[in-house]
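Student: model this:
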Amino acid sequence: MAIQEIALDIDLSIGVFKDTIYQAQKLKLRELSQDADGNSIYPANGSWESTPIRIQDKIASFKGVAASVDIAGGAAYKIYWSTSEDGFEWGAYEEISANSAVSKSPAKYAKVKIEIVAEKEYSNFYIDDFKEKGKYNNSFVESDSGSLGLKKTYQLNMERASDTPAGMVLRQKIENTKFKKLDGIRVSKG
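Tutor: Sure thing, here's the model as predicted:
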């Protein structure tokens, strides 16, 4: 029995994409966003699965499957394949490796699956540099000092209760639920 090598060109533009895209004649992980330095951020992994490929002639068995792949960037990949007699029920995916010699039963259809795993790198993210004083000031937060922090000092608008010969009496009503949160009261001359 003669062994014959069959080359199949696989169209990567059609199939099932999971966190991958086909762009500029290449299968890539889709870009999620960019970090503060302008570097692309990708999902941890993604995959692409081909549509069923009809193999016209019945083949007695597969000795193995080889792949020709050009790699760009630091991602790792694995290629899997599966066969089917009727195009509906598929066998388990098996990894294609350099020394693959897995025998397969006769089949009319084959599918290819490519998994891509992104290279992990550190990224810089900047929320804000807080150079604009007061940008985030509100009732509970302050950013006047060049950093973001919770307010610790609150100034209340006191009500004028009465006038006395030495000055005036001011009053502020504090609810019982908030009274536990006070740790001191300071009165300054107006």
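Student: Only C-alpha atoms from now on, for both contacts and neighbour counts.
Tutor: OK.
Student: Which stretches in the protein count as helices?
Tutor: For the chain, the helices defined by DSSP state H cover 176-179.
Student: Would you point out which residue is most central in this protein?
Tutor: By Cα atoms, centre = their mean, the chain has its centre lying nearest to Pro43, at 4.5 Å.
Student: any idea how far it lies from Ile21?
Tutor: In this view, Pro43 and Ile21 are 12 Å apart by Cα to Cα, to the nearest Å.
Student: want to put them side by side, so please do this one too:
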Amino acid sequence: MATQEIGIPLDLNQGVFNNTVFKDGKLQLVELGKDDSNTPIYVPEGYWISEPIRIADKVALFKYVAKTISGTGNYNIYTQSSPDSYAWTEWEQVDASTGTITTPVGYFARVKILISPTNSNVTLTIDGFDVVDKYDNAYVNSSDGVLEIKQSYRDRMTKLGNDGLLTRSIPKSFFKKIDKLLFVE
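Tutor: The predicted structure follows:
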């Protein structure tokens, strides 16, 4: 007895795309950007749902899903069926190892592919503070290639008498804590 494989092609250009795109002949997650080493960063999860597929006289032969996978993401394939393309069964996951469909047989079918990327650590530099004095102001310093809050402030004080006593009023709202006062001439 000869075995015959019946193929029902899926058009990945058509259907419902949620955080997925059909690009370069592949269904893939939407790219959010690139990290510092130019590695793509993807959305956490996405799916694609096919248009209703008319199985018609091939109903008894619609038992398996064949797949070609490339890349490092995780995926799950689901199917559902319908006798009239209006009332659909619940989504049933396709057996990942054999491709066997567990959805009840119907005149129409739909395929859903759920994709998630593999988790990996990425490095994103928001600002390298490479531009000297980019953020310099009365309270912030960026002159040494790092961003830091200024801790030392210079201010004019009034000299009282000949005994070296200096005075200056400092509003309470300026400081939460004063560690020390230095006299600099």
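Student: hang on, the earlier thing: which residues do Pro43 and Ile21 of the first structure both contact?
Tutor: Common neighbours of Pro43 of the first structure and Ile21 are listed as 29-30 (criterion: Cα atoms under 8 Å, 6 or more residues apart in numbering).
Student: The residue nearest to Lys120 of the first structure when sequence neighbours are not counted - how many residues pack around it?
Tutor: Nearest residue to Lys120 of the first structure in three dimensions, chain neighbours excluded: Ala44, at 7.9 Å (Cα to Cα, 6 or more residues apart in numbering). The number of residues packed near Ala44 of the first structure is 13, by other Cα atoms under 10 Å.
Student: Let me know the distance separating the residue with the largest distance to the centre of the second structure from Arg156 of the second structure.
Tutor: Residue farthest from the centre of the second structure, counting by Cα atoms, centre = their mean, is Asn162 at 67.3 Å. Using Cα to Cα, Asn162 of the second structure is found at 17 Å from Arg156 of the second structure.
Student: who's in contact with the counterpart of Ala75 of the first structure in the second structure?
Tutor: Aligned by TM-score structural alignment, Ala75 of the first structure pairs with Gly73 of the second structure. Each residue near Gly73 of the second structure by Cα under 8 Å, 6+ apart is listed here: 115-118.
Student: so can I have CSV of those residues showing neighbour count and distance to Ile55 of the second structure?
Tutor: Formatted as CSV, the contacts of Gly73 of the second structure follow (neighbours: other Cα atoms under 10 Å; distance: Cα to Cα, whole Å):
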residue, neighbour count, distance to Ile55 of the second structure
Ile115, 22, 25
Ser116, 18, 29
Pro117, 18, 32
Thr118, 11, 34
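Student: Restricted to strands, list those residues.
Tutor: Counting by DSSP state E, the contacts of Gly73 of the second structure place 115-116 in strands.
Student: Now do the same for Asp183 of the first structure: its match in the second structure.
Tutor: Using TM-score structural alignment as the criterion, Asp183 of the first structure maps onto Asp179 of the second structure.
Student: quick one: contacts for its match?
Tutor: Counting by Cα under 8 Å, 6+ apart, Asp179 of the second structure makes contact with nothing.
Student: for Arg156 of the second structure, same thing?
Tutor: Arg168.
Student: related to what we said a few turns ago, was I right to think the residue nearest to Lys120 of the first structure contacts Tyr77?
Tutor: No: the pair Ala44 of the first structure / Tyr77 is not scored as a contact, 12.0 Å apart, by Cα atoms under 8 Å.
Student: what touches both of the two?
Tutor: Joint contacts of Ala44 of the first structure and Tyr77 (Cα under 8 Å, 6+ apart) are Val117.
Student: what's in contact with stretch 137-146 of the second structure?
Tutor: 128-136, 147-150.
Student: Next step: those residues restricted to strands.
Tutor: 148-149.
Student: Dump the contacts of stretch 137-146 of the second structure to JSON lines, plus neighbour count and distance to Thr167 of the second structure.
Tutor: Output for the contacts of stretch 137-146 of the second structure, formatted as JSON lines (neighbours: other Cα under 10 Å; distance: Cα to Cα, whole Å):
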{"residue": "Gly128", "neighbour count": "9", "distance to Thr167 of the second structure": "41"}
{"residue": "Phe129", "neighbour count": "16", "distance to Thr167 of the second structure": "37"}
{"residue": "Asp130", "neighbour count": "12", "distance to Thr167 of the second structure": "39"}
{"residue": "Val131", "neighbour count": "12", "distance to Thr167 of the second structure": "38"}
{"residue": "Val132", "neighbour count": "13", "distance to Thr167 of the second structure": "34"}
{"residue": "Asp133", "neighbour count": "16", "distance to Thr167 of the second structure": "31"}
{"residue": "Lys134", "neighbour count": "14", "distance to Thr167 of the second structure": "34"}
{"residue": "Tyr135", "neighbour count": "16", "distance to Thr167 of the second structure": "31"}
{"residue": "Asp136", "neighbour count": "15", "distance to Thr167 of the second structure": "28"}
{"residue": "Leu147", "neighbour count": "17", "distance to Thr167 of the second structure": "32"}
{"residue": "Glu148", "neighbour count": "14", "distance to Thr167 of the second structure": "28"}
{"residue": "Ile149", "neighbour count": "13", "distance to Thr167 of the second structure": "25"}
{"residue": "Lys150", "neighbour count": "13", "distance to Thr167 of the second structure": "22"}
